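Colleague: Attaching a predicted model along with its sequence, questions to come.
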Amino acid sequence: MTAPDDGALPDPAPAAPTAEPTAADAVFRRALRDTVLLLVALTVLGVLVGALVSGLPGVWGALIGVGLAAVFSGTTVVAMLRTTRSAPQVMAGVVMGTWLAKVLVVIVALALLRGLDFYSAPVLAGVLALGAIGSALLDYRAVSTGRVPYVEPGDGGRR
């Protein structure tokens, strides 16, 4: 059965939440941008130093190290940026899942590379260490200098 038509217009659909960037988004975007710049600089310097120190194996070690550093440093920032509007439980689950995934990727990659000799292990270790420490420092800088309010204006106190 249908209701009689009284000529009234149906209620409009509720407005979708705005997807405007928040202050937290700005912090995560800065951390991601700085991490990408670090990885570019690390690639250039790592390849140059690796070539000077170990030749072609040094170049391969630097490239593999930068790749692993990108996986290790970029995944958490991207996960946080993608889940800023999610429930805290969802955000925590995604961040924990990406942390576990990146640790597994690094362990598997290092295990697969263990017996191979086409790359320089010291160059790989140095580039990977610089990438991990550098990205952690850049993340710290982005968070400590970011201005994130306790409550977003206009959200009615909901979070």
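Modeller: Nice, I can see it. Residues are numbered from 1 along each chain as shown.
Colleague: only C-alpha atoms for contact and neighbour calcs from this point on.
Modeller: OK.
Colleague: just how off-centre is stretch 78-92 within its chain?
Modeller: Averaging C-alpha positions (C-alpha atoms, centre = their mean, to the nearest Å) puts stretch 78-92 12 Å from its chain's average.
Colleague: meant to ask about stretch 30-44, not that
Modeller: For stretch 30-44, the distance to the chain centre is 11 Å (C-alpha atoms, centre = their mean).
Colleague: So what touches that stretch?
Modeller: Outside stretch 30-44, the residues within contact range by C-alpha atoms under 8 Å, 6 or more residues apart in numbering are 62-63, 66, 69-70, 73-74, 77-78, 127, 131, 134-135, 138-139, 142-143.
Colleague: can you map out the helices along this protein?
Modeller: Using DSSP state H, the helices assigned to the chain run over residues 23-54, 56-82, 88-113, 121-145.
Colleague: buried ones in the last one?
Modeller: Of the residues in helix 121-145, those buried by neighbour count under the rule 16 or more other C-alpha atoms under 10 Å are 121, 123-128, 130-132, 134-135, 138-139, 142-143.
Colleague: next up, a second structure to put side by side with the first:
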Amino acid sequence: MSRPEPGPISSTPVLRTALLWGGIATAVVAVAGGAIGFAIAGTNGMLSAFAGAAIAAVFMLLTAVSILVANRWFADPLYVPIFFGVVLGGWLLKLVLFIVALVLLRGQPWIVPGVFFVALVVSVLASLAIDGIAMFRSRQPYVDVTLPGETGTDEGGSTPR
């Protein structure tokens, strides 16, 4: 029995939705955090909030892009190792970029640590919430099966009528 060709990967629309809404949420956090940061610590507070939101946005973008890039090999027999290699590489890149960002930003006179931290954490939490909501609303199947009456064969191996 030959295996049917796989259809298009179903996580792509979910990731695109998460990227769109994540970008909107990051912009809202940057504007609101910038206003609150400006009220607390002036221009330095505003810039700190922008930096925190920007770092969260870059990491959100890297995760989704790495999965979208890995999904290009969906029909390939080596899809699973390629997928995990690309995604793991993206995570390692994020780790290195995070350390580099912290080293570069540490001790900068314009960084207000509390404002930066709160903007970063709020942006990350908003991104996680959006990812979860996008996934729950996506109606992703848990398994790939051919039900009786659909094209193919039923459980008994006979062709449906």
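Modeller: Yep, it's here. Here the structure is a predicted model, which means the values were calculated and not measured.
Colleague: could the helices of structure 1 go into CSV alongside distance to residue 152 of structure 1?
Modeller: As requested, the helices of structure 1 are exported to CSV (distance: least, C-alpha to C-alpha, whole Å):
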stretch, distance to residue 152 of structure 1
helix 23-54, 8
helix 56-82, 16
helix 88-113, 15
helix 121-145, 17
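Colleague: what separates the alignment partner in structure 2 of residue 30 of structure 1 from residue 127 of structure 2, distance-wise?
Modeller: With the correspondence set by TM-score structural alignment, residue 30 of structure 1 lines up against residue 17 in structure 2. Computed as C-alpha to C-alpha, to the nearest Å, the residue 17 of structure 2 to residue 127 of structure 2 distance reads 12 Å.
Colleague: got it, and residue 41 of structure 2?
Modeller: Counting by C-alpha to C-alpha, the gap from residue 41 of structure 2 to residue 127 of structure 2 is 26 Å.
Colleague: Counterpart of residue 110 of structure 2 over in structure 1?
Modeller: Counting by TM-score structural alignment, which is the criterion used here, residue 110 of structure 2 corresponds to residue 118 in structure 1.
Colleague: So what's the residue count around its match?
Modeller: Neighbours of residue 118 of structure 1 under the rule other C-alpha atoms under 10 Å: 13.
Colleague: Might one say that it is in contact with residue 62?
Modeller: No. When contacts are counted by C-alpha atoms under 8 Å, residue 118 of structure 1 is not listed as touching residue 62 (11.8 Å).
Colleague: still on that earlier bit, right, so of the helices of structure 1, which gets closest to residue 151 of structure 1?
Modeller: Relative to residue 151 of structure 1, the nearest member of these by C-alpha to C-alpha is helix 23-54, separated by 10.2 Å.
Colleague: Alright, that wraps it up for me.
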